[in-house]
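Enquirer: Starting from these lines, generate the structure:
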Amino acid sequence: MDPVRNPFAPGAGTQPPELAGRADILERGRITLARAQAGRQGKSFLLVGLRGVGKTVLLNKIVDQAEEAGSVAHLVETPENKSLPEVLIPCLRRILFRLDTAEKVNVAAKRALMVLKAFAGAIRVSVGEVEVGLGIDPERGVADSGDIEADLPDLFEAVGTAARSRGRSVVLVVDELQYVAEREFSALIMAMHRVAQKQLPVVLVGAGLPQLVALAGKSKSYAERLFDFPRIGPLIEVDAISALRDPAVREEADFTADALARIIELTEGYPYFLQEWGYHAWNVADDPLITRDDVERASLRAIASLDESFFRVRFDRVTPREKDYLFAMSRLGPGPHRSGDVAAALGVAVERIAPTRNSLIRKGMIFSPAHGDTAFTVPMFDRYLQRVRAPD
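Expert: Below you'll find the predicted structure:
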């Protein structure tokens, strides 16, 4: 069929043509954001799930919801090679300038910008050059100790006070939170605890891999009371069908029942994979009714595309020793696997591979769903490793 009319959109964080099966999360976001904008407390939440379940797509939708509700929202990502202050400073600078854009000068917003400059100046020692670019003096004695656990709550309080003075709420939307260092994550939790105690209109909506829950609990024991942790997984069958059929029908095409069943079997309902198979099935089909045969022909293209992008981009980030660990896991199956079983597959003691396991967790390649267990953060990664593994 005509590839120009292909409705499917595989890609990192790309909005799918049909956001199926996520209505409960979006409704949770709508209520939380509306309460914050109305001056009522809304519990912040952190989305948790494997790669490819659509966490980033949901964060982008929540930003849209926030802006529609009258909030000032901004989405940032926390990459491995940056500290939390490096990520937050430009974000908060932008938010405060938006709060300060009015004919009448806003004293609280100006003060928050001074506090932000003090914070950036004090934290520079540990994070390198982080410029705020403000032609104002820093606030002395507030958020300028250089101790992020002491300073970040002061900064968030100043931001929340500025937002309240404008009758607005601030929504910080942060992706890839699992990469935040433990002490910085602790500071972030403490900052959100401060604004909750002060009843200031600041909401944090974040997303990360499954280890995020353990990171939050390890950082501060009260994190589970401060945040909700909705788990985002693959779509159930009815939603997976909707994600495939509805966009096709809008383009005057459709799938046969056995074609849908085969795609769901191959993808296990993971949204990213559904988009890949839908995209390639559309392109190989000759007629508007996509059949199982079309799906089988499309599978070779879909797998090749995933191998070259979704899987390989992650595999290329690991060291040879880490690859050996991942290959050993793949030989055991999709998982989870006991650490002792992985060690046995490598023919070494558990203690010897613990540093490798910890490194892979930090890189977001694996996580521990329970004590002593190890699982891939990327769905079907074991199959990819079996395809690329060199002969023993």
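
Enquirer: switch to C-alpha atoms for all contacts and neighbour counts from now on
Expert: OK.

Enquirer: so how far is the first residue of stretch 223-242 from its last?
Expert: One end of stretch 223-242 sits 36 Å from the other (Cα to Cα, to the nearest Å).

Enquirer: Pull out the buried residues from it.
Expert: Counting neighbours by 16 or more other Cα atoms under 10 Å, one finds that the buried residues in stretch 223-242 are 223, 226-229, 232-235, 237, 239-242.

Enquirer: Next: stretch 249-261.
Expert: 253-255, 259-260.

Enquirer: Quick one: these as JSON lines, columns for secondary structure too.
Expert: Converted to JSON lines, the buried residues of stretch 249-261 look like this (DSSP: H, G, I helix; E, B strand; the rest coil):
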{"residue": "A253", "secondary structure": "coil"}
{"residue": "D254", "secondary structure": "strand"}
{"residue": "F255", "secondary structure": "strand"}
{"residue": "A259", "secondary structure": "helix"}
{"residue": "L260", "secondary structure": "helix"}
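
Enquirer: Looking at those residues, spot the one nearest L200.
Expert: Using Cα to Cα, L260 is the member of these that sits closest to L200, with 47.8 Å.

Enquirer: Who are the packing partners of whichever strand or helix holds A304?
Expert: Element membership for A304, per DSSP states H and E: helix 292-306. With contacts defined as 3 or more Cα pairs under 8 Å, 6 or more residues apart in numbering; DSSP states H and E, helix 292-306 has these neighbours: helix 257-267, helix 271-284.

Enquirer: Go through whichever helix or strand comes after it and flag the buried ones.
Expert: For helix 292-306, the following helix or strand on the C-terminal side (DSSP H and E) is helix 312-315. By 16+ other Cα under 10 Å, the buried positions in helix 312-315 come out as 312, 315.

Enquirer: Now the helix or strand following helix 312-315: buried residues?
Expert: Once helix 312-315 ends, the next helix or strand along the chain (criterion: DSSP H and E) is helix 320-332. Buried residues in helix 320-332, counted by 16+ other Cα under 10 Å: 322-323, 325-331.

Enquirer: now the other sequence, so there's something to compare against:
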Amino acid sequence: MKKINPFKPHSPVPTAMFAGRINEITTFEKGLHQTKNGSPNNFLITGERGIGKSSLLMLYKPLATGAISTDYGNFNFVTINTVISPRTNMLTFIKVIERSLKREIGKIESVRSFLNDTWDFVQRIKVLDSGIEQSKSTEDPDLVIDDFAYSLSETCNRIANPEKGEQAKDGIVIFIDEADNASCDLHLGYFLKVVTEMLQQHGCDSVMFVVAGLPDVIEKLSASHESSLRVFNQLKVKELSPEDRHYVIDRGVEEGNKVNEEQTTISADAKRHISTLSEGYPHFIQQFSYSAFDTNTDGEISEDDVLNGAFNVGGALDSIGSRYYESQYHEQIKSDEYRQVLSIMAENMSSWVKKSDIREKFTGNDHTLTDALKALTARKIILKNTSKMGEYRLQQRGFALWIKLFGNRKK
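Expert: This next block holds a predicted model:
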């Protein structure tokens, strides 16, 4: 019987295998405490792909609902989960929140009736959201935002002051993931800035917004409203420490041994290799661990299992590349000369490399090299050293390894 692989590279890290992020957790718990007591805190969580933002949000939810206790006791917030796509406009976003609220707190007849009356404005703007006869609509976005803020404040006050024996709630926490996908039509920065101000004007002080996305979400929020960043406490999610990486690996093995009759162990060298290859990215830890577990046949995950699982065709690095690197290398780059620049830089892994050193190996002319470095920097495929002129590097060692192993493979 094949063993069940306990590692989860295709989904956020389960709460049981969560490690580190003490500062992010403590800060969020303080924010919940402040919001519960009338001083709302909002958070903007940024970090690179695979760094663990979605996993962090998965942990935040049970903290907010009281499923996990905190130093402040058990909270009792209503939580709403939303995910932004490039197609999400303001009206769709509002409808998602409205529907989520009805699912979360609309099970009681009296509350359901209240919600239908309070959020009836959503039905009036349905024609806008459907894209039908938009030119005939006179609904002003600012009026829609005003209706939304009023309805949200009324709902929050209703659940905080329940009727007929209902249990009082601490407030509402709205999680907004993948906010870097926000389109101009969503006006996310403007929306959040205005809504938070209007909530205060309506006497509602127990709603928290938690926004997560890639680092360029900061630019998108600012472009929508230059003062929108003032609404948030900013948390930048960084790589896990080696100790936390080892903890995640050990927890995965332990979880596997709970469900598998055949027990598995892992050597110290194997853990060190997974730690190094992952560079502290939780998603990468899961993928390298998954592939090593899958490769192992004798019950002890060894250094060879990790390396074979990592570098074979279809292995960990190949899988990570298909999700993270292939688009950057093929779809975002239409020039073989630009790809040559990346291949030259990959020889230095993720270390800084001088433009002059790239020029020595580059077969194109100086003008093309300059254009390539500008374009790759603008697309955030490479980083420019802000403290030293003319130095560039790849963002991750994994990208360099993938280019070396699989970059020349036809898409």
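
Enquirer: so of the helices and strands packed on helix 292-306 of the first structure, which one's packed in deepest?
Expert: helix 271-284 (a mean of 24; mean count of other Cα atoms under 10 Å).

Enquirer: Could you list the residues in contact with that one?
Expert: 1-3, 6-11, 16, 52-54, 234-235, 240, 243-244, 263-264, 267, 290, 294-295, 297-299, 301-302, 306 (Cα atoms under 8 Å, 6 or more residues apart in numbering).

Enquirer: what about it, how far off from the second structure?
Expert: By mean Cα distance after the TM-score superposition for the first structure, the fitted helix 271-284 of the first structure averages 1.5 Å away from its aligned residues in the second structure.

Enquirer: Pull the distance from the next helix or strand after that helix to the chain's centre.
Expert: Next in sequence after helix 271-284 of the first structure, counting helices and strands by DSSP H and E, comes strand 289-290. Chain-centre distance of strand 289-290 of the first structure: 34 Å, with Cα atoms, centre = their mean, to the nearest Å.

Enquirer: what range in the second structure matches strand 289-290 of the first structure?
Expert: Aligned using TM-score structural alignment, strand 289-290 of the first structure spans residues 300-301 in the second structure.

Enquirer: once the two are aligned, what's the mean deviation for that stretch against the first structure?
Expert: Looks like 2.8 Å for stretch 300-301 of the second structure (mean Cα distance after the TM-score superposition for the first structure).

Enquirer: returning to that earlier point: with the buried residues of stretch 249-261 of the first structure in mind, which one is nearest to G208 of the first structure?
Expert: L260 (29.6 Å).

Enquirer: so who does the aligned residue in the second structure for the closest one touch?
Expert: Taking TM-score structural alignment, the alignment pairs L260 of the first structure with K271 from the second structure. Counting by Cα under 8 Å, 6+ apart, K271 of the second structure makes contact with 246, 249.

Enquirer: From P9 of the second structure, how far out is K271 of the second structure?
Expert: The value you get for K271 of the second structure to P9 of the second structure, if Cα to Cα is used, is 17 Å.

Enquirer: what's downstream of the longest helix anywhere in the first structure, the next helix or strand?
Expert: Longest helix in the first structure by number of residues (criterion: DSSP state H): helix 107-127. Moving toward the C-terminus from helix 107-127 of the first structure, the next helix or strand (DSSP H and E) is helix 148-165.

Enquirer: quick check: angle from that following helix to helix 107-127?
Expert: 160 degrees (axes from the mean of the first three to the mean of the last three Cα atoms, to 10 degrees).

Enquirer: after superposition, how close is helix 148-165 of the first structure to the second structure?
Expert: Taken over the aligned residues, the distance from helix 148-165 of the first structure to the second structure averages 2.6 Å (mean Cα distance after the TM-score superposition for the first structure).

Enquirer: Which elements pack onto that helix?
Expert: helix 84-99, helix 107-127, helix 182-197.

Enquirer: let's go with 6 Å and repeat that
Expert: helix 107-127, helix 182-197 (3 or more Cα pairs under 6 Å, 6 or more residues apart in numbering; DSSP states H and E).

Enquirer: and the shortest one, how far from the chain's centre?
Expert: It stands for helix 182-197 of the first structure. Counting by Cα atoms, centre = their mean, helix 182-197 of the first structure comes out at 19 Å from the chain centroid.

Enquirer: buried residues in the next helix or strand after it?
Expert: Next in sequence after helix 182-197 of the first structure, counting helices and strands by DSSP H and E, comes strand 202-208. By neighbour count on 16+ other Cα under 10 Å, the buried set for strand 202-208 of the first structure is 202-208.

Enquirer: Please apply the same query to stretch 215-223 of the first structure.
Expert: Buried, per 16+ other Cα under 10 Å, within stretch 215-223 of the first structure: 215-216, 219-220, 223.
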